[in-house]
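Visitor: predicted model and sequence follow; I will ask about them next.
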Amino acid sequence: MTGATTPPVTTPPAVGRPGRAGPPGKGGRPLALLAGIGGQNLSLLGALALVLTVFGLLDDNYLGWTNLQVIAEAATITGLLAVVQTVVIICGGLDISVGSQAGLASVVSAMAFTSAGSNALAGTAAAVGVGVLVGIVNGLVIVHGRVNATIATLAGLAAYKGVAQLLSDGRAQGYVLGDPVFVFLGRGRIAGLPVMVWILILVALAVHVLLTCTDLGRNLYAIGGNDTAARLAGIAINKYLVAVYALIGAVAALAGILLTARTGSGQPVSGSEGLELKAITAAALGGCALKGGRGGVVGTLLAVALLGALENGLTVQGVNAFWQNVAQGSLLVAAVVVQQSRSGDRAVGLPG
């Protein structure tokens, strides 16, 4: 009797682990580093360097440490909202209400602070609680109400702004600059950097680790890439979506708290209006595919830095704020056009 022959064992290639771009020692490592950064991020770095150089030549103080801190502080709130906007876009959603959520949280934080006898903990806890609540409401409307995410959060944009104005009677509320906690959050420094910037760094790092190093993050990419396949794979899509919108609400509340700390009072509209457009623009510029399944925190942060540097430079040069809005809208359109050209999708209204 002839014995069975054991087939040779082959090792399947690792999924999602690209090899080095060339042999080490012969240019492979630099090429691998560039490949790891990505073409999108390299383009953003180049654009950021160009903006800094141009405005640095126009104004000697533009690249000074003081002005760079001003740019970073101004971009922090937008950065927080853009980071969580990245998460929801990756899983195929969108949240247009983040600016209104931040404004509502700002009002709640200041009013709760005052009502609790100048208690900063009460103010921050109330704001975060409200943020998580409105985030869950958004998620439930989208998931169980079967409402398109854009329409649901567009309704939230109007509703949450209205609630903030009703609570505050349309005026700034409270005064928190006498409280050491709010002063530390809004004006404190750690190792020479504003506390607000450190908060953005920590949140961005946590979200980056979530997306790149956990099964939860991989599932979010899977949901955005192909929700049907994700459902068949056993991913609880509805629970993920509600959790993502709750996360957005929590971080939007944090942004509102920082807005209160920075301005010294709860702001129902001023300071939060237009933040949703900035957050979406940063995420799109950073490489997020608006159809879902692609994007990352690093690219979003580079886009936030680019938008912040551009806005500050135009302000320093005395350019009308209306033109800044035009530039921001143009960048969003340009980002979407580039995404469409890379995706290879047929242009609307034109033959394939």
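Guide: That came in fine, so what should we check first?

Visitor: for the rest of this, base every contact and every neighbour count on C-alpha atoms.
Guide: Will do.

Visitor: so residue 92 makes contact with residue 288?
Guide: No: counting by C-alpha atoms under 8 Å, residue 92 does not reach residue 288; the two are 10.1 Å apart.

Visitor: and these two? Which one has more around it.
Guide: residue 288 (27 against 24; other C-alpha atoms under 10 Å).

Visitor: helix or strand for residue 200, which one?
Guide: helix 195-213 (DSSP states H and E).

Visitor: what's that helix packed up against?
Guide: If you count contacts as 3 or more C-alpha pairs under 8 Å, 6 or more residues apart in numbering; DSSP states H and E, helix 195-213 packs onto helix 65-90, helix 180-187, helix 215-225, helix 297-316.

Visitor: now tabulate those in CSV and tack on mean neighbour count.
Guide: Listed next are these as CSV, based on neighbours: other C-alpha atoms under 10 Å:
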stretch, mean neighbour count
helix 65-90, 24
helix 180-187, 18
helix 215-225, 20
helix 297-316, 23
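
Visitor: adding distance to residue 257, write those out as CSV.
Guide: Converted to CSV, these look like this (distance: least, C-alpha to C-alpha, whole Å):
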stretch, distance to residue 257
helix 65-90, 10
helix 180-187, 8
helix 215-225, 27
helix 297-316, 20
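
Visitor: try this one side by side with the last:
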Amino acid sequence: MSDQTIARTRPVGAGLGVFLGLTLLGLLAIMWLALSIETTTFWTANNIANLLRQTAFIAILAIGQTFVIITGGIDLSVGAVEGFISMIVALLLTNDLGFASTITGAVTISLLIGVGIGLFHAFGVVQMGLPPFIMTLSTMYALRGIGLLITNGATISITNDAFTNFSRTSFLGFPWTDGSWFQIPSLVWMVVLVAVPSHVFLNHSRWGRYLFAIGSNKEAARLSGVNVKAITYVAYVLCSLFAAFVGVLLATRIGIGNPTQGQGDELQSIASSVIGGASLFGAVGSVHGPVIGALILQTISNGANLLNVNSFWQTIITGALIIIVVYFDSLRRRKR
């Protein structure tokens, strides 16, 4: 694989992502239109704002997950990292530890712990040769257990109003169709804060190209001069860092820290990434895809609740979507 070949791997993934992104946006528009017709409460400023808040956490997790999936790996620990970090930031804010107990200190330390977890994952995958599935699955269980040992199973309440008020704030707004005023939640801006630099990194940097090259053919990428180990470290560190960021945001939203929070979010992040066009075989993915995928999943959940549909159907629909997307991805790969 020459440098020219490596340079071509990114546009292929990006082109597919744009086409699929438009398709998913069309599907999302149909879903929103149908729900607006079937219910009187879906297309209201409050419900859409709540939908976007619910989407924010999974969207950020899915962006980080996509980096790992592009390399041909997977991270099953993001939900556990999210819960563990919510506990860490709560512990720091509720104890007198000097700078560490300030909002800036607590958030910084929490994010650094996320970076450390990502480094640990990459070390296991790269240096020890462990399968990503096993490495991250082990961390998922370990973090839950460590968190429960530290807290003895208790929930830590956060009394710092300046910290917890953040998730309730909104920035900018515009008139809504029902005559009310729609305010863009701060959590949505956090998605933008993560997504924009992630898009630039993935689609307009050499390291982003290398991620696709590793997912396409790791050995060929290595022979072409790509530092496969270093780029793999970058993917896992970004994934865990984003999960830690979500843990901090979750703590601001619900005002508590508990290591059991975030259960199931790892599967939601994988589902959002796959539905958004990332290939579990590697080398294909985008940033906008998982964001749209997360929005589709949360729309299904929100719509089902408004229509009083049994919650079990939500998981069935999600599973069916994943099967369909992976099946068509397999067909695409066979034709290449």
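Guide: Nice, I can see it. Because the structure is a prediction, the values reported are computed rather than measured.

Visitor: hang on, the earlier thing: shared neighbours, residue 92 and residue 288 of structure 1?
Guide: With C-alpha atoms under 8 Å, 6 or more residues apart in numbering applied, the contact sets of residue 92 of structure 1 and residue 288 do not overlap.

Visitor: in structure 2, what stretch matches the helix holding residue 200 of structure 1?
Guide: Using TM-score structural alignment, helix 195-213 of structure 1 lines up with residues 186-204 of structure 2.

Visitor: grab the nearest non-local neighbour of residue 282 of structure 1.
Guide: Nearest non-adjacent residue to residue 282 of structure 1, counting by C-alpha to C-alpha, 6 or more residues apart in numbering: residue 303, 5.0 Å away.

Visitor: what's the counterpart of that neighbour in structure 2?
Guide: That one, residue 303 of structure 1, aligns with residue 293 by TM-score structural alignment.

Visitor: so its match sits against residue 272, correct?
Guide: Yes: using C-alpha under 8 Å, residue 293 of structure 2 is in contact with residue 272, at 4.3 Å.

Visitor: anything in contact with each of the two?
Guide: Listed as contacting both residue 293 of structure 2 and residue 272 by C-alpha under 8 Å, 6+ apart are residue 59.

Visitor: the stretch 251-352 of structure 1: helices as residue ranges?
Guide: 275-285, 297-316, 321-343 (DSSP state H, counting those that start in this stretch).

Visitor: which part of structure 2 matches the shortest one?
Guide: Counting by TM-score structural alignment, helix 275-285 of structure 1 falls onto residues 265-275 of structure 2.

Visitor: how close does the matching stretch sit to structure 1?
Guide: On superposition with structure 1, the mean distance recorded for stretch 265-275 of structure 2 (mean C-alpha distance after the TM-score superposition for structure 1) is 0.6 Å.

Visitor: next one: stretch 19-26 of structure 2
Guide: Looks like 1.8 Å for stretch 19-26 of structure 2 (mean C-alpha distance after the TM-score superposition for structure 1).

Visitor: ok, residues contacting that stretch?
Guide: 276-277, 288-289, 292-293.

Visitor: corresponding residues in structure 1 for it?
Guide: Going by TM-score structural alignment, stretch 19-26 of structure 2 sits over residues 39-46 in structure 1.

Visitor: for that stretch, buried residues please.
Guide: For stretch 39-46 of structure 1, the neighbour count (16 or more other C-alpha atoms under 10 Å) marks 41, 44-45 as buried.

Visitor: quick one: distance of that stretch to the chain centre.
Guide: When distances are taken as C-alpha atoms, centre = their mean, to the nearest Å, stretch 39-46 of structure 1 is centred 18 Å away from the chain's centroid.
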